[in-house]
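K.L.:
Task: produce atomic coordinates for the following.
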Amino acid sequence: MGNNNELGPVSRRLQVEHAQAMAEQADRHAVTLESILAVLRSTRLEDRASRSTALDLASAALIELRSTTDQQLGTMLEPVDGAFARLRTDLRPLARFGGLDVQFVEPPTGGRALPGEVAHAARAIVRSAVLALVDQEEAKRVRIQWDCDGLNLLIGIRDDGQGEISAHDDALRPIAERVATLDGDLEVSSTTGWGTSLDIRLPLDPPAEAEPLEDSVNFSPRERDVLRLVASGARNRAIADQLGISDNTVKFHVSNLLRKTGARSRGELTAIAASSTRNRA
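P.N.:
Predicted coordinates:
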């Protein structure tokens, strides 16, 4: 009888895609809830007006949730300026009622349209980044800029916070992992007292298919087990529980996987492993 922990390639791929969809949905809900709370706390609105605005926000969020547009990512193309306009709509309530000054630098019109997956991911990344910067940096002003060089979507985000956040901060880990999954780059630069800048590059074309990792790298049987669970998005504690080993042993195997694959971070390892899983499927 087979081990239920041994997932097939297709099952692992579906698990990763489901986890990403859930993370995106949670991110969108977080922005909506932050916006509703900002409205209800606002001193600019009377009680009746604040309730009415909060209801409008909740209704719009429900309509968006029920929409099937984002389920057709594989066939959609979005003009870069249209995708940016949707981002502005997402963040408008937080900017209007949350006391946050959000400055948008419009992308150039025309040019190459964004694949739906990239446009959708870019908005999710920016929403997550804004919430992280406001929460961690106590920022009052955030500047968001998009550009497209024909091959990549270039995203710049800068705040006026404390300038103490780094690329290794837990608040930025989901963003780094999402960027790595898309074969992109994330650079974080902070200056104490002057704020933090995030520079993100997202390729518009999918990466070339590579030889499956497990065929090209000499892994031990236990490393293969850990790699498959990393590809599914599992964290160290979940991996330890499933394999019946300690957290420290999981960290040891992940360290070996980073060294053998040449990955620079766990997020990059996750992206490499997930890509290898898709290629094998």
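K.L.:
Going by C-alpha atoms from here, please, whenever you check contacts or count neighbours.
P.N.:
OK.
K.L.:
hang on, Asp225 in a helix?
P.N.:
Yes - counting by DSSP: H, G, I helix; E, B strand; the rest coil, Asp225 is found in a helix.
K.L.:
show me what contacts it?
P.N.:
Leu243 (C-alpha atoms under 8 Å, 6 or more residues apart in numbering).
K.L.:
repeat for Leu227
P.N.:
Here Leu227 is in contact with 254, 257, 273 (C-alpha under 8 Å, 6+ apart).
K.L.:
out of these, which one sits closest to Ala119?
P.N.:
The closest of the contacts of Leu227 to Ala119 turns out to be Ala273 (C-alpha to C-alpha; 23.2 Å).
K.L.:
quick one: contacts of stretch 136-153?
P.N.:
Contacts for stretch 136-153 (C-alpha under 8 Å, 6+ apart): 80, 84, 99-108, 111-112, 114, 130, 133-134, 154-165, 171, 195, 201-205.
K.L.:
Next: stretch 102-110.
P.N.:
79-81, 84, 88, 95, 141-148.
K.L.:
Another sequence for comparison is provided below:
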Amino acid sequence: MQFVEPPASGRALPGDVAQAARTIVRTAVLALVDAGTAARVRIQWDCDGRNLLVEIRDDGAGTLDAHDDAVRPIAERVAALDGQLRVESTPSWGSLIAITIPLDPPAASNAIDGQQDLTQRERDVLRLVLTGAGNQEIAKTLEISVNTAKYHVANLLKKFGARSRTELAVLSR
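P.N.:
As a prediction, the model looks like this:
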């Protein structure tokens, strides 16, 4: 695995963006390695002043597609951060996953439609869901059990009539 050093000068990454990006990269690398055809994975982080730019390349079979089940959790998390995901594959040459994440994602509004019916804890959970946090991350941040985090997320999905976290994020904004 080759890690490319970030530039010494430039804007520091906000902690929440860096944490989300690390999770996304970890998920992507595991997806590429689990396919069993990649011998090398290259991860590059860069910044254009407004966005964190992440490229993950492998030398695998080059069959990865943006609609693959392995890419779906990555796409959902990137979408929750108002980012963009691009997947390019060349058979026998490998795949590229290019991710763009805004350094300043829009702040979650306190005036979310339907939020007047939410408890304070549900509001806290919703804010974390909007950043793409999973149940374990929500539980750790709010110092609650994972089962309690799942319970609150399920209640939010029900209250907003959403079928997924991504749909919840879109409906709540």
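K.L.:
Make a ChimeraX selection of whichever of the contacts of stretch 136-153 of the first structure turn out to be buried.
P.N.:
Filtering the contacts of stretch 136-153 of the first structure down to the buried ones (16 or more other C-alpha atoms under 10 Å) takes a single ChimeraX command:
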select :80,84,100,101,102,103,104,107,112,114,130,133,134,154,155,156,157,158,159,160,161,162,163,164,165,171,195,201,202,203,204
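K.L.:
Show only the entries of the contacts of stretch 136-153 of the first structure found in helices.
P.N.:
Cross-referencing the contacts of stretch 136-153 of the first structure against helices under DSSP state H gives 80, 84, 130, 133-134.
K.L.:
Nearest to Val31 of the first structure among those?
P.N.:
Val130 (9.3 Å).
K.L.:
Would you point out which residue is most central in the second structure?
P.N.:
Nearest to the geometric centre of the second structure sits Arg77, at 2.7 Å (C-alpha atoms, centre = their mean).
K.L.:
Secondary structure element holding that one?
P.N.:
helix 72-80 (DSSP states H and E).
K.L.:
sorry, back to before: pick out whichever of the ones in helices among the contacts of stretch 136-153 of the first structure sits closest to Ser190 of the first structure.
P.N.:
For those, the nearest to Ser190 of the first structure is Leu133 (11.4 Å; C-alpha to C-alpha).
K.L.:
And the closest one? What does it align with in the second structure?
P.N.:
The equivalent of Leu133 of the first structure in the second structure is Leu32 (alignment by TM-score structural alignment).
K.L.:
Please, where are all the strands along the second structure?
P.N.:
2-3, 41-47, 51-58, 84-90, 94-102 (DSSP state E).
K.L.:
The longest one vs the first structure, mean deviation?
P.N.:
Once the two models are superposed, strand 94-102 of the second structure sits on average 0.4 Å from its counterpart in the first structure (mean C-alpha distance after the TM-score superposition for the first structure).
K.L.:
How about residues contacting that strand?
P.N.:
17, 21, 38, 50-64, 78, 81-89.
K.L.:
can you rerun that using 6 Å?
P.N.:
51-62, 83-89 (C-alpha atoms under 6 Å, 6 or more residues apart in numbering).
K.L.:
quick one, it and strand 41-47 angle?
P.N.:
20 degrees (axes from the mean of the first three to the mean of the last three C-alpha atoms, to 10 degrees).
K.L.:
Over in the first structure, find the residue span strand 94-102 of the second structure aligns onto.
P.N.:
Going by TM-score structural alignment: strand 94-102 of the second structure matches residues 195-203.
K.L.:
Could you do the second one as well?
P.N.:
Mapped onto the first structure using TM-score structural alignment, strand 41-47 of the second structure covers residues 142-148.
K.L.:
what about stretch 112-121 of the first structure, distance to the chain center?
P.N.:
14 Å (C-alpha atoms, centre = their mean, to the nearest Å).
K.L.:
I should have written stretch 102-121 of the second structure there, sorry.
P.N.:
For stretch 102-121 of the second structure - counting by C-alpha atoms, centre = their mean - the centre lies 18 Å from the chain centre.
K.L.:
now do the same end-to-end measure for it.
P.N.:
With C-alpha to C-alpha, to the nearest Å as the measure, stretch 102-121 of the second structure spans 27 Å from end to end.
K.L.:
Could you do stretch 102-111 of the first structure as well?
P.N.:
End-to-end for stretch 102-111 of the first structure, by C-alpha to C-alpha: 25 Å.
K.L.:
Equivalent analysis for stretch 86-104 of the second structure, please.
P.N.:
By C-alpha to C-alpha, one end of stretch 86-104 of the second structure lies 20 Å from the other end.
K.L.:
Sweet, I'm off.
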